[in-house]
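Got a sequence here, can you build the structure:
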Amino acid sequence: MDLGISGKVALVTGGSAGIGLAAAKSLAREGCNVCVSAREPEKLADAVVELQEFGTVVHAVLADVEDPSAARRVVEETRDVLGPVDILVANAGGPPPGRFDEVGLAEWDVAVQRNLLGTVRLAHAVLPEMRSRGWGRIITITSRSAREALDGLVLSNATRSAVAGVVRSLAREVGRDGVLVNNVLPGPIDTERLRRVAGDDEVLRRRAEEVPVGRIGRAEEVGDVVAFLAGERASFVNGVSLLVDGGESRVIA
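This next block holds a predicted model:
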């Protein structure tokens, strides 16, 4: 399926590993020129090597979206090297687990900066040019916790839900300008973060049994959903929070 985005410029934050890298690969496979940003230089360099295999132009920016100045800097550098951003994939590592009485205000500050305000700043930075050109895609990566509160993940439940609210509001405000805004909610996906939280293979095996399709998801399965939402084939999809969780959520959409 030709998604109609060959030659578009995509910016993927948190793009050096996991779901972010998978999204960048799916977009590069569709012919997008891709800028990836992340916090760890070694992983970022490795990601560039992998993305270059698709034959499009690849650029990398070392940045942490928790830094208030990072969003504009990343967007400006992407523009300088590749051109104005057509597709923004706002992705950041999830906040640490914990119940309400186990996390302090400092941890709340970090989670809000990284997982909410980082996305807001990125959207602010790309929107003016998207609206002036009459075309753009903003895709946020959050979590199933944006739809259904998960035990022991109060920081994720709160910040991911807030991002979903921003997506719904922004989609209504900029849709007439040709800019579509959507949110992807992964469930259990085989990434470093999931394995770190799970702790061992037995926990992962039990986790897989909880999913109706009987397995943990693959990062590329989320990446391909991101690419579809970025494409022309999804031109009437706006303001949604799309679960990619193998049917695990019990909440009616």
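
going forward, measure contacts between C-alpha atoms and count neighbours the same way
Fine.

so where do the strands sit in the stretch 1-150 of the chain?
Counting by DSSP state E, counting those that start in this stretch, the stretch 1-150 of the chain has strands at residues 9-13, 33-38, 58-62, 87-90, 136-141.

can the ones you listed go into JSON lines with extra columns for distance to R195 and mean neighbour count?
Shown next, in JSON lines, are these (distance: least, C-alpha to C-alpha, whole Å; neighbours: other C-alpha atoms under 10 Å):
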{"stretch": "strand 9-13", "distance to R195": "21", "mean neighbour count": "29"}
{"stretch": "strand 33-38", "distance to R195": "20", "mean neighbour count": "28"}
{"stretch": "strand 58-62", "distance to R195": "25", "mean neighbour count": "21"}
{"stretch": "strand 87-90", "distance to R195": "22", "mean neighbour count": "26"}
{"stretch": "strand 136-141", "distance to R195": "19", "mean neighbour count": "28"}
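
looking at those strands, which is closest to G187?
In this view, these are compared for proximity to G187 by C-alpha to C-alpha, and strand 136-141 is the closest at 11.1 Å.

now that closest one, how far from the centre of its chain.
Relative to its parent chain, strand 136-141 has a centroid offset of 8 Å by C-alpha atoms, centre = their mean, to the nearest Å.

and the angle for it with strand 9-13?
Between strand 136-141 and strand 9-13, the angle comes out at 20 degrees (axes from the mean of the first three to the mean of the last three C-alpha atoms, to 10 degrees).

tell me what strand 136-141 is packed against?
strand 87-90, helix 118-133, strand 179-186, helix 219-230 (3 or more C-alpha pairs under 8 Å, 6 or more residues apart in numbering; DSSP states H and E).

Let's compare: structure for the following, please.
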Amino acid sequence: MSYKVAIVTGAAAGIGAACSRRLAKEGVAVAVLDLDAERCADTVKVIKDAGGTAIAVGADVSNRASVKAALEQVREQLGPVSILVNNAGVTDFTPFEELTDERWDFIYAVNVRGIFILTQECLPDMKAAGWGRIVNISSSSAQTGAINMIPYSSSKGAVVTMTRSMAQEFGPWGITVNNIPPGSVMGTIMSEANRERFQIPTEVLLQTIPVRRMGEPDDIANACAWLCDERSGYVTGQTIGVNGGRVVT
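Now for the predicted structure:
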């Protein structure tokens, strides 16, 4: 098959759905993956209606057997995987002293182990092709920290350091690995949960963003598509902040 195949996790809605649509627009065949394949139907329909190629895939990214089964489906229906967007994640707002071991382990299972499993299982396809693109979606809270979000922000910090190490280890096979930490993106489950919980007025939030607007899922998707392209082949191990300037490095 001449086209490239991508897996986008957490792709039923929000940033994952936007990344799926954008990659499909670039001619990539996309496996739209979420915990429940039925939740991916709308994203797949939009892609197909626009003339793209996509399938819905269900998997628990923290469970290797589930991921292996999903990859069998992807390879059978689309072909070997050359692009992986690790977007799936869960958040938490529990005060540190109230956290349980179980809650901590759950956050890390999805946000960190999920990336480990997906990447490890897709790596043979990329190595065989001598080409691959991995984009990890972290969070600006990994850069700034966040009150009552210690397991979430620290797990996303792990994603940043995993990206740097993966880039160095996988580079000789033509595989790049980069990280996007979004900030203040409208229309995502996590951003809406943040706004509702902390009751931050939009006008106050906008004062913390130099470009004076909230982000959109497509802002992240545009950066993701570039990082998955031939044009970014000399970019690896990088954190590409797409946050309107909220975090300046």
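
May I see the strands of the stretch 1-150 of the first structure organised as TSV, with distance to L170 of the first structure added?
Below are the strands of the stretch 1-150 of the first structure laid out as TSV (distance: least, C-alpha to C-alpha, whole Å):
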stretch	distance to L170 of the first structure
strand 9-13	19
strand 33-38	23
strand 58-62	26
strand 87-90	14
strand 136-141	10
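
ok, back up a step: quick one, which of the helices and strands packed on strand 136-141 of the first structure gets closest to R73 of the first structure.
So among those, helix 118-133 is nearest, using C-alpha to C-alpha, at 9.0 Å.

Please convert the helices and strands packed on strand 136-141 of the first structure to TSV, extending it with distance to E40 of the first structure.
Formatted as TSV, these follow (distance: least, C-alpha to C-alpha, whole Å):
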stretch	distance to E40 of the first structure
strand 87-90	17
helix 118-133	17
strand 179-186	23
helix 219-230	19
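
aligned partner of S140 of the second structure in the first structure?
Matched to the first structure by TM-score structural alignment, S140 of the second structure sits across from R144.

Sorry, wrong one. I was asking about K25 of the second structure.
Counting by TM-score structural alignment, the partner of K25 of the second structure is R29.

quick one, what contacts that match?
F54 (C-alpha atoms under 8 Å, 6 or more residues apart in numbering).

circling back: the match of S140 of the second structure touches I189, doesn't it?
No - the pair R144 of the first structure / I189 is not scored as a contact, 11.0 Å apart, by C-alpha atoms under 8 Å.

top helix in the second structure by residue count?
helix 150-170 (DSSP state H).

what residues does it touch?
Identification of contacts with helix 150-170 of the second structure by C-alpha under 8 Å, 6+ apart yields 90-92, 96, 104, 107-108, 111-112, 136-139, 141-143, 145-146, 175-179, 236-239.

ok, back up a step: which one's more surrounded, R144 and I189 of the first structure?
Per other C-alpha atoms under 10 Å, whichever of R144 of the first structure and I189 has more neighbours is R144, with 26 against 23.

OK, contacts around the residue nearest the centre of the second structure?
The residue lying closest to the centre of the second structure (C-alpha atoms, centre = their mean) is N87, at 1.8 Å. Shown in contact with N87 of the second structure (C-alpha under 8 Å, 6+ apart): 8-11, 15-16, 136-138.

next one: N182 of the first structure
138-140, 167-168, 171, 229, 237-242.

ok, of these, which come out buried?
138-140, 167-168, 171, 229, 238-242 (16 or more other C-alpha atoms under 10 Å).

Report the two of these separated the most.
R168 and L229 (15.1 Å).

returning to that earlier point: I'd like to know how far the match of S140 of the second structure sits from G15 of the first structure.
As judged by C-alpha to C-alpha, to the nearest Å, R144 of the first structure and G15 of the first structure stand 20 Å apart.

Next: G136 of the first structure.
19 Å.

count of neighbours near G94 of the first structure?
So G94 of the first structure, with other C-alpha under 10 Å, has 18 neighbours.

cool, and P41 of the first structure?
Other residues near P41 of the first structure number 15, with proximity taken as other C-alpha under 10 Å.

quick one, what contacts it?
Neighbouring residues of P41 of the first structure by C-alpha under 8 Å, 6+ apart: L62.

Contacts only, for the counterpart of V61 of the first structure in the second structure.
Using TM-score structural alignment as the criterion, V61 of the first structure maps onto V57 of the second structure. Contacts for V57 of the second structure (C-alpha under 8 Å, 6+ apart) come out as 31-34, 36-37, 40, 70, 73-74.

for the residues you listed, which one is nearest Q207 of the second structure?
Nearest member of these to Q207 of the second structure, counting by C-alpha to C-alpha, is D34, at 34.0 Å.

Verify the stated contact: the closest one with D60.
Yes - here D34 of the second structure reaches D60: they are 7.4 Å apart, a contact under C-alpha under 8 Å.

any idea what G241 of the second structure aligns with in the first structure?
Under the alignment (TM-score structural alignment), G241 of the second structure maps onto L243.

and that match, how many residues sit next to it?
Neighbour tally, L243 of the first structure, other C-alpha under 10 Å: 22.

Which residue is the nearest non-sequential neighbour of it?
Counting by C-alpha to C-alpha, 6 or more residues apart in numbering, L185 is the residue found nearest to L243 of the first structure once chain neighbours are left out, at 4.6 Å.

So that neighbour versus L170 of the first structure, what's the distance?
From L185 of the first structure to L170 of the first structure the distance is 17 Å (C-alpha to C-alpha).
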